[in-house]
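Participant: Kindly generate the corresponding structure for this input.
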Amino acid sequence: MSNPGSAIVWSASGGTAAVINGLEAVYPEAYVLGPAYTVEVAPGDNLALHHAIGLAPAGTVLVVGNGGQQTAHLGDILAQACSERGILGVIIDGAIRDRPEIVKQQFPVFHVGTSPAGPAKDGPGAVERPVVVRGTRVEPGDIVCADADGVAVVAAGDWERVRGEIAALEAREAEIMARIAAGETTVDIYGLKELS
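Facilitator: Got it, this is the predicted structure:
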């Protein structure tokens, strides 16, 4: 399997994947696909995020709920700490700072906004509990795929089925692109009805 985009993952799910809209990729090519390690922070506080970076297994994606935009919850230091520990990326319902430095690190972060203000480190917070990001519930272990289009969230128990559909869908889309290049219209390719 290649690195399927969030749109391919959603389509391969048959529309069962949840979506998180309204997040911004820290750089246009940012991409992440992996199991969610969920983090609940208090607005304006990142104590739980510090702990999560030390606890999350390599190969996971931190999915952070409840951050808010008044202060940043992640900057270049925590991005570097994530990278060094093998964390694939961060999806955060909150603000970040040190964006130029994170871009230089090429660490994938998907966030709501930016703020120069730093967070408190007092808590409360929690890890590995369900979180809500932009109105979408994410369970620990759900598979998240994030890119410039947004975030697709596949239930952990459904991932094998979806993964099996991705290659077939990519092959179908390649065939459609070839037919378009050969001069066919999408109306004919998809067998769409006439306008009434």
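
Participant: For the rest of this, base every contact and every neighbour count on C-alpha atoms.
Facilitator: Noted.

Participant: From residue 12, how far off is residue 186?
Facilitator: 20 Å (Cα to Cα, to the nearest Å).

Participant: what about these two, which has more around it?
Facilitator: Higher neighbour count among residue 186 and residue 12: residue 12, with 22 against 13, using other Cα atoms under 10 Å.

Participant: My read is that that one contacts residue 165, right?
Facilitator: Yes - using Cα atoms under 8 Å, residue 12 makes contact with residue 165 at a distance of 5.3 Å.

Participant: Residue 138 contacts residue 128, correct?
Facilitator: No - counting by Cα under 8 Å, residue 138 stays clear of residue 128, with 10.2 Å between them.

Participant: anything in contact with each of the two?
Facilitator: Counting by Cα atoms under 8 Å, 6 or more residues apart in numbering, the contacts common to residue 138 and residue 128 are residue 38.

Participant: Looking at the two, which is more packed in?
Facilitator: Per other Cα under 10 Å, whichever of residue 138 and residue 128 has more neighbours is residue 138, with 26 against 18.

Participant: residue contacts, that one?
Facilitator: If you count contacts by Cα under 8 Å, 6+ apart, then residue 138 has 36, 38, 63, 130-132, 153 around it.

Participant: Now go through these and say which are in strands.
Facilitator: 36, 38, 63, 131-132, 153 (DSSP state E).

Participant: Columns neighbour count and distance to residue 122 on top of those, output as JSON lines?
Facilitator: JSON lines is the format used below for the ones in strands among the contacts of residue 138 (neighbours: other Cα atoms under 10 Å; distance: Cα to Cα, whole Å):
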{"residue": "36", "neighbour count": "28", "distance to residue 122": "24"}
{"residue": "38", "neighbour count": "30", "distance to residue 122": "19"}
{"residue": "63", "neighbour count": "29", "distance to residue 122": "20"}
{"residue": "131", "neighbour count": "24", "distance to residue 122": "19"}
{"residue": "132", "neighbour count": "18", "distance to residue 122": "21"}
{"residue": "153", "neighbour count": "28", "distance to residue 122": "30"}
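
Participant: Second input sequence below; structure requested for side-by-side comparison:
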Amino acid sequence: MTIKTTDLCDEFGASAKVLLPIFQDLGAKPDFQGHAVTVKCFEDNSRIKELSTTPGEGKVLVVDGGGSDRCALFGDHIAEDLVRNGWAGVLVYGYVRDKAVLRTLPIAIKALGVTPAKSTKRNEGQVGLSVTIAGQVIGAGDQMYADDDGVLVLNAAIGGGA
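Facilitator: Below you'll find the model as predicted:
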């Protein structure tokens, strides 16, 4: 059962941290909910690739790519890994590629946009840090919700299991 972001805003008020409406829906699903797994990386998708091969049941991959439009942080191969490993969704403060394939995959993918350029692999990036994306701080373990109306986060301390 998907919990609507509008209902969460009504229930939690200012505690429901709404992200700025800057993301495009690029997967076949518009909605996700799950605990945030945060990744901070800049034009290097090494950590994203590693995480995509781990069990993701009940988790949302939250990628702070610094908003760079110079390359895509992942495409169809990583997205297929995420689906295969049960991830609930992906939020990317950056760009992705292979849009035609992404929109056929049964996962919610929200990103700033698409570009054909691939990222580098320098084995850089950090997992588990708090990141600031679209005007909100998101910590590892915070509860993420997204649907057609937007994306919001409930701090883990609030009991984001509404």
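
Participant: Need the TM-score between these chains.
Facilitator: Overlay of the two chains. TM-score (TM-score structural alignment, normalised by the length of structure 2): 0.90; 160 aligned residues with a Cα RMSD of 1.8 Å.

Participant: Could you say which helix or strand holds the most centrally placed residue in structure 1?
Facilitator: For structure 1, the residue nearest the mean C-alpha position is residue 146 (3.2 Å; Cα atoms, centre = their mean). Counting by DSSP states H and E, the element that carries residue 146 of structure 1 is strand 143-147.

Participant: That strand vs structure 2 - mean distance after superposition?
Facilitator: For strand 143-147 of structure 1, the mean deviation from structure 2 after alignment is 0.8 Å (mean Cα distance after the TM-score superposition for structure 1).

Participant: got a list of contacts for the longest helix anywhere in structure 1?
Facilitator: Counting residues, the longest helix found in structure 1 (DSSP state H) is helix 159-181. With Cα under 8 Å, 6+ apart as the test, helix 159-181 of structure 1 has contacts from 1, 4, 8-9, 12-13, 143, 186, 189.

Participant: Buried residues in that helix, which are they?
Facilitator: 159, 162, 165-167, 170, 176 (16 or more other Cα atoms under 10 Å).

Participant: ok so, going back, buried residues in the strand holding residue 146 of structure 1?
Facilitator: 143-147.

Participant: Tell me how far residue 32 of structure 1 lies from residue 63 of structure 1.
Facilitator: For residue 32 of structure 1 relative to residue 63 of structure 1 (Cα to Cα), the value is 11 Å.

Participant: quick one on the thing from earlier: just the ones of the contacts of helix 159-181 of structure 1 in strands?
Facilitator: Short answer: the contacts of helix 159-181 of structure 1 in strands (DSSP E) are residue 143.

Participant: Of the contacts of helix 159-181 of structure 1, which is the nearest to residue 45 of structure 1?
Facilitator: residue 143 (25.8 Å; Cα to Cα).

Participant: okay but that closest one is in contact with residue 151, surely?
Facilitator: No - using Cα under 8 Å, residue 143 of structure 1 is not in contact with residue 151, being 10.1 Å away.

Participant: on contacts alone, who are the packing partners of the strand holding residue 146 of structure 1?
Facilitator: Packing partners of strand 143-147 of structure 1 (3 or more Cα pairs under 8 Å, 6 or more residues apart in numbering; DSSP states H and E): helix 6-12, strand 32-41, strand 150-154.

Participant: matching residues in structure 2 for it?
Facilitator: Aligned using TM-score structural alignment, strand 143-147 of structure 1 spans residues 143-147 in structure 2.

Participant: how distant is that stretch from the center of its chain?
Facilitator: 9 Å (Cα atoms, centre = their mean, to the nearest Å).

Participant: Check stretch 15-35 of structure 1 too.
Facilitator: Per Cα atoms, centre = their mean, the centroid offset for stretch 15-35 of structure 1 relative to its chain is 3 Å.

Participant: so what's the residue nearest to the centre of structure 1 up against?
Facilitator: Counted by Cα under 8 Å, 6+ apart, residue 146 of structure 1 has contacts 5-6, 30-33, 110, 152.

Participant: Kindly report the same for residue 23 of structure 2.
Facilitator: 110-113.

Participant: how does it look with 10 Å?
Facilitator: 91-95, 109-113, 134, 150-151 (Cα atoms under 10 Å, 6 or more residues apart in numbering).

Participant: from those residues, which is closest to residue 76 of structure 2?
Facilitator: residue 109 (11.3 Å).

Participant: Any figure for the gap between that closest one and residue 42 of structure 2?
Facilitator: 18 Å.

Participant: Pick out whichever of these two has more residues nearby.
Facilitator: Neighbour totals were compared for residue 109 of structure 2 and residue 42, and residue 109 leads with 27 against 20 (other Cα under 10 Å).

Participant: Would you double-check that the more buried one falls in a strand?
Facilitator: Yes - Residue 109 of structure 2 forms part of a strand when assessed by DSSP: H, G, I helix; E, B strand; the rest coil.
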